[in-house]
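>>> Kindly generate the corresponding structure for this input.
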Amino acid sequence: MAMSSHQENKPASPKPYGGKATRSAQLHKLLTRKSGVTLAQLQKIFGWQPHTARAAISAQRKAGCQIERSDSDRGSVYRVVRADTAA
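Below you'll find the model as predicted:
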């Protein structure tokens, strides 16, 4: 079938974002848990090396989150103490 002259080939409209949360958002969610998150957990969840996990935590700090580190029998535990949402 031939297309009539008033029909045009329109590019597909962009789909609204509805996929998985970004790694940054996933990390933030883990950091806001009452129990926090350890480097070992981040390595297992994301497949990161320890230095990558620490860099991602540092990026959260730069984004305005106050993150505390405490030592436990599980290793260093990181958790958000306060998050500044105003940018």
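
>>> can we go C-alpha only for contacts and neighbour counts from here?
Will do.

>>> Show me the residue at the heart of the protein, geometrically.
residue 24 (1.8 Å; C-alpha atoms, centre = their mean).

>>> for the helix or strand hosting residue 25, which positions count as buried?
Remark: residue 25 resides in helix 23-31, with elements defined by DSSP states H and E. Using 16 or more other C-alpha atoms under 10 Å as the test for burial, helix 23-31 gives 27, 28, 30, 31.

>>> The structure of the following sequence is requested for comparison with the preceding one:
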Amino acid sequence: MTTLDLEPQKTAIPKTVVKKPTRQAQLHKLLTRKSGVTIAQLQKSFGWQPHTARAAISAQRKAGCVVARTVTDKGSVYRIVAGQGDR
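Next up, the predicted model:
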């Protein structure tokens, strides 16, 4: 006597891989906002220390972006104004 396999066969469904934006890409997006970003906002967004946030901004400069710093009542505001590294 033969037993029949009555369960349907499962076919492998390819999973789509959604890549998370890198921290540098997220930082670039924050820096290109019209309002810019402060060190305190970067600390809160990424959980960074102040020196890490400043180093990440420096890395954007090294990538070819022109980052302007404006002193306001809420602290220094950084924003990308122009540059060949714009994405």
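
>>> And the TM-score between them?
Here the TM-score for the pair of chains, by TM-score structural alignment, normalised by the length of structure 1, is 0.77; 72 aligned residues with a C-alpha RMSD of 1.7 Å.

>>> Quick check: the gap between the residue nearest to the centre of structure 1 and residue 49 of structure 1.
Residue 24 of structure 1 sits 16 Å away from residue 49 of structure 1 when distances are taken as C-alpha to C-alpha, to the nearest Å.

>>> Could you do residue 55 of structure 1 as well?
Residue 55 of structure 1 is 10 Å from residue 49 of structure 1, by C-alpha to C-alpha.

>>> can you count the residues close to residue 85 of structure 1?
Number of residues near residue 85 of structure 1 (other C-alpha atoms under 10 Å) recorded here: 8.

>>> did I read that right, it in a helix?
No: Residue 85 of structure 1 is assigned coil when assessed by DSSP: H, G, I helix; E, B strand; the rest coil, not a helix.

>>> do you know how far residue 74 of structure 2 is from residue 56 of structure 2?
Per C-alpha to C-alpha, residue 74 of structure 2 is found 20 Å from residue 56 of structure 2.

>>> which residues sit in contact with the residue nearest to the centre of structure 1?
The neighbours of residue 24 of structure 1, taking C-alpha atoms under 8 Å, 6 or more residues apart in numbering as the test, are 56, 60.

>>> In structure 1, where's the longest helix?
helix 50-62 (DSSP state H).

>>> mean shift between it and structure 2?
Compared with structure 2 after the fit, helix 50-62 of structure 1 shows a mean deviation of 0.2 Å (mean C-alpha distance after the TM-score superposition for structure 1).
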